[in-house]
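1. structure for this input, please:
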Amino acid sequence: MSEAIEVINPYTGTCVGKVPRGGAAEVDAAVRRAKEAMQAMRNMPLHRRAAILKKTSQLLQERAEAFAQLITQESGKTIRETRAEVARAAAIFEYAAEEARRLHGETLPFDAFPNGENHIGFYLREPVGIVGAITPWNVPLALAAHKIAPALASGNCVVLKPAEQTPLNALRLAQALREAGLPEGALEVVTGYGEEAGDALVTHPDVGFLSFTGSREVGIGLPARAGYKRVALELGGNSPIIVTQSADIERAAEAIVRGGYAVAGQLCISVQRILVHRTVREVLLEKLIARIRQLRLGDPLDEATDVGVLISKEACDRVEKAVQEAVQAGAKAAIGGKRIGPAAFEPTLLTDVRQDMPIAINEAFAPLTLLIEFDTLDEAIAMANATPYGLNAGIYTRDIEEALSAANAIVAGSVMINEVPTFRSDLMPYGGRKQSGLGREGVRFAMEEMTETKVVCIQRLI
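-> Next up, the predicted model:
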C-alpha cells in the first residue's frame, strides 16, 4: 500500500517515524515468503537455531540504549522501564537459545499393553510451520520476543504484526535477527492496523498457529474467526491483591505502588484492586498515599521520571471518564484523580469503592488502584474472583493457611504469595483463566504450544 502510518510520541505529540500501512495483500505476500523458508527452518540443526538466538540476544544487549530510547518515544514509557524491557527481551532470546537445544520427545513403552508386544517407538516434536504473532504496544519488544524466540527455537517461521502505535522497535528487532543469521523469510514483519493486517493474519489459512496479545474485546472473538488453526490468547486482567491482618504492611504497600503504577498502569497484570482487611485498612492507606505522593511524573526520557504518559489522548479520555463516574457513584479519590495533560493522568487511588462498580469489574489499564475492604478471607477470595478475568492475583499474609487457601480458591493463571500479581518471570508458564486468555507463554511452554507431536512406532520383525 502507498499509505503510511505515522508513529506518534504520546508525550510530545510529534511524529517519530512512518511505516507502511499493510493489509491483506501484504500479509499474504509475507506468508508466501515464510512458506518458502519453512523447510530451511525445519531442517536447521538445533545448535544453529541456538546460535542465531544467542547472537540476537547479544545484539540486543549491545544496542540496548538505542532500543530503549526508541521504545520510550513510541510508547511514552519511562526510559528506566524501557531499559529494563530491552534487558528482558535479550534474556528471553538467550533462554530460548538454551531451550532450542532441549527440544525433544521421548521413548514410548508400547509393550505396556498387550497389543504393543514387539513394538518400540518414540515421539518427536515438530514445528507447526508458520506462527502468526500479533503484539501490543505496552510491552512491545519483550512480548514480541516471547512469541518470536520460542517459535524460531522450535523450527517455525513467524509473521509478526506489531501494534500500529509501536512498530519501529519490531522492525529493528527483525534487522538484528537477520544480522544474527536468520534465513530470509523466517521472520516477516507486516506493519498496519489490526482490522486490516491483523485480521488478514488471523484468518490466513496457511498460518498454523496464532499467538495474540491484546484486549479482551478483540481477542475473545478470534478463535471463531481463525479457522482451523491453534490459538493462544493473552488478554486483559483486573488483578487483585489481598492484604490480610497478618500481612507485612510496609512491604505490601511498597510492592502495591510498584505494581500498580509501572508503565502508568498499562499492564494486564497491574495491581488494580487492593482487597484489604478492615482492621489494617487505615495503616495501609496511609503508607500507600505516602508512596504515591513520591512518584514523579514528567518527560519519559528524563531519568527521574517514575510514571510516564498513557498511550494516547483517547486512552486518557477513557480513564478520566471512568474515574468521574466512580466518584459520582460514591468512590473518593484519596490521592490523584485528575488529568494533567493530553495523555497524562495523575497516579490515583480510589477508596470507598464497591465491588459491583464498573471500575472494579472492568480493566482500568491506567495509573489507578482501588481500595476495597473485607472482613473474612472467604469474602476477599469471592471478590478476587468477581470479574470476567483470571490472569494473576496475589496475597500478602504471614499465615500459611491463608496463603494456601487463597492459592487454591482464586481462579487465576498465577497466584503470588507475598508478591504482587504484577510479578512475572519469563520462564514460568504465563497465561490466564476465564476471559483472560487461552494457552501459556514462557519459552519452554510456548514451544510446546508451537509444536506438533508425531509418534514413530516400529514393529520388530522377530
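2. alpha carbons only for contacts and neighbour counts from here, please
-> Fine.
3. ok, longest helix in the chain?
-> helix 79-100 (DSSP state H).
4. so residue 439 makes contact with residue 449?
-> Yes: in this structure, residue 439 is within contact of residue 449 by C-alpha atoms under 8 Å, at 7.4 Å.
5. more neighbours: which of these two?
-> Taking neighbours as other C-alpha atoms under 10 Å, residue 439 and residue 449 compare with residue 449 leading, 22 against 18.
6. the longest helix of the chain: which residues count as buried?
-> Across helix 79-100, burial judged by 16 or more other C-alpha atoms under 10 Å covers 79-83, 85-100.
7. how far away from the center of its chain is it?
-> Centroid displacement of helix 79-100 relative to its chain, using C-alpha atoms, centre = their mean, to the nearest Å, is 14 Å.
8. which strands or helices does the very next helix or strand once past it pack on?
-> Moving toward the C-terminus from helix 79-100, the next helix or strand (DSSP states H and E) is strand 106-107. Where contact means 3 or more C-alpha pairs under 8 Å, 6 or more residues apart in numbering; DSSP states H and E, strand 106-107 is packed against strand 119-127.
9. another for comparison:
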Amino acid sequence: MLAADAVIAVHNPGTGERLGEVPVTTGDGLNAAIEAAQRGQRAMAKLPAHERAQLLHRIAAGIEKEQEQLAYLLAQENGKPITQTRGEVAAAIRIFRGLAGEATRIFGRQIPLDAVPGLEKHLAVTIREPLGVVAALVPFNYPVELYAHKAGAALAAGNAVIVQPPRRCPLALHRIAEIVADSAPEHAHQLVNGGPEISQGLAEAEGIAAVSLTGSTRAGKEIAARASRTLKKVLLELGGNDALIVCEDADIEKAAEAVVLGRLARGNGQICCAVKRVYVQDPVHDEFVDALLAQTSKLTVGDQLDERTDVGPLIAKEAAAEVEQAVARLVADGAKPRTRNNRHGAFFDPVVLTDVPTSSRAFAEEIFGPVAPVARFAEPEDATRMASESPYGLQAAVWTRDISRAFTMARQLDVGSVIVNGSTALRAENLPFGGTKDTGGYREGIHDTVTDLTSQKTIVVMDAFQ
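-> Coordinates of the predicted model:
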C-alpha cells in the first residue's frame, strides 16, 4: 500500500542530478480522479464546438509562450538533445492548433432510407457525441508530442481526459497541465502518477470510456485484456521493428543519412518508428556500409543540453544496459560490430553491425537505442518478405529511383506506412500513424483520433417527407 505522501523523484539521466518530484497517486486518489472526471466530462460536453476550438487554441498559445523553458526541461529529464526537444514542443503546439480545427469538423451523415423499400418517407441522420472520460497513457520517448495527440484529441471531441505521464520524465507534462488548468473546465483534465498499477487501474475502471496507449506490445496486450472486462474502447500504438530497404539503384549517401538521422541521431534511437533493421542489396552493400560508417563517425555523443550534441543519454542506465545486451546477442549470432561498442552510464555510443544473420532472434526484436544492424538481400522480393516476417508492422522505407518498383514493394510490405526515399522515423500529425500485427492495429492522427473518441448515434425521423 502506497503512503499518501509517496513521491516519484525525477533525475537527469546523464548526470543523475535530481530535477524534482511528483506525488504518487494512491488507489483512493485514482478513484477520486475518475469520479471527478465525470463532472469534468459533463462540462466539456456542454461546450459548443467553437468554444472547444478556442480552448485548444489557448492551450497552444500557453505552451508556445513557454516553448523554450519546456524544451529545456524536457531535455533535462528525458535525455534527448535540446535541438530535438525544441522540435517536439513545436509539434505539440501544431497538434493542439490542428485539433482546434478538428473540433469544428466532427461530422454526421444523412443516410438515404429510400434505399430500403417501405422506408421512402423517413429521414435518418447520424450525429457524433463524446465518449466520456478518456485515459491517456503517455510513453517516455516523446511525452509532450504524444500527450498532445491523446489529451488534445480527447478535449477536441468533448471528453474529459485523465493523463498518466511517464514515470521517468513527468515534469514537462505537469507544467503543461498547469497551463491547461487555466483554460479547461474543472476536472476535465487531470494527471495521475505512478507505475503499472495506475495504468491497469484506469484500464479496469468502470468510469473510463476509452484508453489510449503508446507503449510496448507487452503493455498493450495487458491493457487490452484488462479493458475488455468493461468493454471500453482501446486505442493502441505499440512496438515497431521498422525496416529500411536499400535497392541497388538508390542514392547511397542519402540512404545512409536516412539511417543516421532516422535511427542513431533521432531520439537517441528510442523511437518506435526509428530505422531498426537495414536491408541492402548485394551490389551496393559495401558502398552503403562505408557511407554509413563515415557519417556515424561524425556524431557527437554527450550532454543533451549542449547545442552540438547529436546523441544524448538514454532514458536510464538500465535502458542502456538492455541495448548493450541486445547488441551482444546479435554479435553472438554472428553479426560483426563495425564501430566501438561503448556504454557509460546511460550513454551508449551509436553502433553499426554488418553481416547480421536475418534468422537471428535478436534481429527480430525491437532494440530501443542507437543501433543500426545491416543485412544483405539479393532481390527486392526477398527484402519485402524478410521485412514483413517481423511480428511488428509499423512503418518501412524503400530506397530506389524506380517509382514502379517503389509502389510494388510498398504493396508487398505488411506495415501501416511506407516511406519512399526517406527514413521510417517520420510522423506528421495529419497522417494516420500506426501499424499491423503486434503494433496494435490502430491509427493515430488529428483527423482520425477525434472521430475515434466519439460515439455515433442514429436519429430517424418518421414520415419526414410527403
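10. before we move on, the earlier item: over in the second structure, find the residue span the longest helix of the first structure aligns onto.
-> Aligned using TM-score structural alignment, helix 79-100 of the first structure spans residues 82-103 in the second structure.
11. how big's the offset between that stretch and the first structure?
-> Here the mean offset of stretch 82-103 of the second structure against the first structure after fitting is 0.4 Å, by mean C-alpha distance after the TM-score superposition for the first structure.
12. contact partners of that stretch?
-> Contacts to stretch 82-103 of the second structure, defined as C-alpha atoms under 8 Å, 6 or more residues apart in numbering, come from residues 49-50, 52-57, 59-61, 63-64, 67-68, 70-72, 74-75, 142, 144-146, 148-149, 152-153, 156-157, 266-267, 304-307, 429, 446-447, 450.
13. any chance you could map the strands in the stretch 101-250 of the second structure?
-> Secondary structure of the stretch 101-250 of the second structure (DSSP state E, counting those that start in this stretch): strands at 110-111, 123-130, 133-137, 160-164, 189-191, 210-214, 233-237, 242-246.
14. residues in the first structure aligned with the second one?
-> Right, strand 123-130 of the second structure. Against the first structure, strand 123-130 of the second structure falls on residues 120-127 (TM-score structural alignment).
15. same deal with the fifth one?
-> Residues 187-189 of the first structure are where strand 189-191 of the second structure aligns, with TM-score structural alignment as the criterion.
16. what's the closest of the strands of the stretch 101-250 of the second structure to residue 25 of the second structure?
-> Closest of the strands of the stretch 101-250 of the second structure to residue 25 of the second structure is strand 189-191, at 9.0 Å (criterion: C-alpha to C-alpha).
17. and the closest one, which residues are buried?
-> In strand 189-191 of the second structure, counting by 16+ other C-alpha under 10 Å, buried: 189, 190, 191.
18. just give me the neighbour total for residue 428 of the second structure.
-> 11.
19. average gap between the match of strand 189-191 of the second structure and the second structure?
-> Here stretch 187-189 of the first structure, set against the second structure after superposition, deviates by a mean of 0.6 Å using mean C-alpha distance after the TM-score superposition for the first structure.
20. strands along the stretch 251-400 of the first structure, start to end?
-> Shown for the stretch 251-400 of the first structure, the strands assigned by DSSP E, counting those that start in this stretch span residues 271-277, 332-335, 348-351, 368-374, 389-390, 392-396.
21. the helix or strand just after the last one vs strand 239-243, what angle?
-> I take that to be strand 392-396 of the first structure. Once the chain leaves strand 392-396 of the first structure, the next helix or strand it forms, by DSSP H and E, is helix 400-409. Put simply, helix 400-409 of the first structure runs at 160 degrees to strand 239-243, going by axes from the mean of the first three to the mean of the last three C-alpha atoms, to 10 degrees.
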